[in-house]
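Enquirer: attaching a predicted model along with its sequence, questions to come.
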Amino acid sequence: MNDPKYFAKGRCTCGEIHYTVNCKPMFVHCCHCSWCQRETGSAFALNALIESERLGITKGVVEKVQTPSNSGVGQVIVRCPECQVALWSHYGAAKEKVAFVRVGTLDNPNVCPPDIHIYTSSKQSWVELSDIAAKAEDFYRRSELWPEECVRRYKSAIEA
């Protein structure tokens, strides 16, 4: 990454959509729930939680697709209209104020290692987890694991 004013840059597979992230994520989830496994066609989903106002689309126009979610509330997945790659999602209490950025769409995914592995009770048996990141069999309490600054950022985002 050559531009120091951005924390990260990302794009879809076909290059129709390019975006920037101008801060470190609040927290990074590696979700092993069976819903994420089915939705992504992979063993887990790796999502960096970032205030939506800190994302910038620098090329293209994204498509927002409403899909079901395990909670029953649904989620909005932001996709490239051409290659249909999921770039980020909005769901939960934060709705569209917080983006769950798909780490694999970043130009350098190494900048966002997981802070926690969630729903490990349904992880694939062949996935081995190290002791580097926290683990939770289901979900967890944000107040117990997030740095205080990130809790403040999250609260500020959803109250805006």
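Expert: Noted; the coordinates are in hand.
Enquirer: for the rest of this, base every contact and every neighbour count on C-alpha atoms.
Expert: OK.
Enquirer: pretty sure His117 is touching Ala133, no?
Expert: Yes: under the contact definition of CA atoms under 8 Å, His117 touches Ala133, with a separation of 6.9 Å.
Enquirer: looking at those two, which is more packed in?
Expert: Taking other CA atoms under 10 Å, His117 and Ala133 do not tie; His117 has more neighbours (25 against 14).
Enquirer: quickly note the distance from Pro25 to Arg54.
Expert: Distance of Pro25 to Arg54, given as CA to CA, to the nearest Å: 10 Å.
Enquirer: quick one, which of those two is more surrounded?
Expert: More crowded of Pro25 and Arg54, by other CA under 10 Å: Pro25, with 21 against 16.
Enquirer: centre of the chain to the longest strand anywhere in the chain, how far?
Expert: Taking DSSP state E as the criterion, the chain has its longest strand at strand 45-51. A distance of 2 Å separates the C-alpha centroid of strand 45-51 from that of its chain, computed with CA atoms, centre = their mean, to the nearest Å.
Enquirer: second structure follows, compare the two:
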Amino acid sequence: MSGLLGNRPIPLIQKSLAEAFSAGGCGERSLPNHRGRENMAKKYTAQCACGAIKFEFDAEPTFVADCYCKDCQKASGGAMATFFGVPEADFTLLSGSPKSFHYTAESGNGLDRNFCPDCGSRLFSSNLIGFPGLVFVMIGSLDRPEGIEPKLEMFTKRRLGWTKALDIPQFPAMPS
């Protein structure tokens, strides 16, 4: 699989972007487009809490979900995580070198959670076996998240008792 970060693990992303792009190619892995080759800013911009890692994309977010699975609870430190899918080809890493953690979800599918090694902000998930060609962006990383709302809630069987269901489709596990 080629694309954003290739297949797991992603040792290349731990190199500097300058090194990765000066090599002219990334072997089996390729990083997203890098600003500088394009002068126009994309529609959506995002960054970690300290600003070291920045990325952007144009596509309207799809598959906007509140997920209550144990993985998302542990990874977010909260009752659930809100994320959305964007096409990998549209995702552009502008600065920084995210660190990744490979995880095998309850479904048995693997994914790489990418976060800032400096401030710890969880930013996006890549190499999603169950969703090839997509990057799942954490809504809290967006500079302007207004107007992006969940379209569904999943793994509601793991919802904490004090959280209330939104008036959107509910799925006790991963929607099929």
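Expert: Received the coordinates, thanks. Here the structure is a predicted model, which means the values were calculated and not measured.
Enquirer: drop the TM-score for these two in here.
Expert: The TM-score (TM-score structural alignment, normalised by the length of the first structure) is 0.76; 136 aligned residues with a CA RMSD of 1.9 Å.
Enquirer: re earlier: corresponding residues in the second structure for the longest strand of the first structure?
Expert: The alignment of strand 45-51 of the first structure onto the second structure (TM-score structural alignment) spans residues 81-87.
Enquirer: so what touches the matching stretch?
Expert: If you take CA atoms under 8 Å, 6 or more residues apart in numbering as the criterion, stretch 81-87 of the second structure is touched by 57, 59-68, 72-73, 133-140, 150.
Enquirer: try it again at 6 Å.
Expert: 61-67, 72, 133-139 (CA atoms under 6 Å, 6 or more residues apart in numbering).
Enquirer: and these, which are buried?
Expert: Among the contacts of stretch 81-87 of the second structure, those scoring as buried are 61-62, 64-67, 72, 133-139 (criterion: 16 or more other CA atoms under 10 Å).
Enquirer: going by distance to Asp118 of the second structure, which of those wins?
Expert: Using CA to CA, Met138 comes nearest to Asp118 of the second structure of those, at 17.4 Å.
Enquirer: the closest one -> the first structure?
Expert: Taking TM-score structural alignment for the superposition, Met138 of the second structure sits opposite Arg102 in the first structure.
Enquirer: same question, Thr163 of the second structure
Expert: Alignment note: Thr163 of the second structure maps to Val127 in the first structure; criterion TM-score structural alignment.
Enquirer: not counting sequence-adjacent ones, nearest residue to that match?
Expert: Counting by CA to CA, 6 or more residues apart in numbering, Val127 of the first structure lies nearest to Ala43, which is 7.9 Å off, once chain neighbours are set aside.
Enquirer: the one you found: neighbour count?
Expert: Neighbourhood size, Ala43 of the first structure [other CA under 10 Å]: 19.
Enquirer: swap in Ala41 of the second structure?
Expert: Ala41 of the second structure - counted by other CA under 10 Å - has 11 other residues nearby.
Enquirer: could you do the one 3 residues further on as well?
Expert: Other residues within reach of Tyr44 of the second structure by the criterion other CA under 10 Å amount to 17.
Enquirer: and if you look at Thr92 of the second structure?
Expert: Counted with other CA under 10 Å, the neighbours of Thr92 of the second structure add up to 20.
Enquirer: give the closest residue to the match of Met138 of the second structure in space, chain neighbours not counted.
Expert: Leaving aside its chain neighbours, Arg102 of the first structure sits nearest to Asn47 (4.9 Å; criterion: CA to CA, 6+ apart).
Enquirer: report the angle between the longest helix anywhere in the first structure and strand 45-51.
Expert: For the first structure, the longest helix by residue count, based on DSSP state H, is helix 148-159. For helix 148-159 of the first structure against strand 45-51, the angle by axes from the mean of the first three to the mean of the last three CA atoms, to 10 degrees is 80 degrees.
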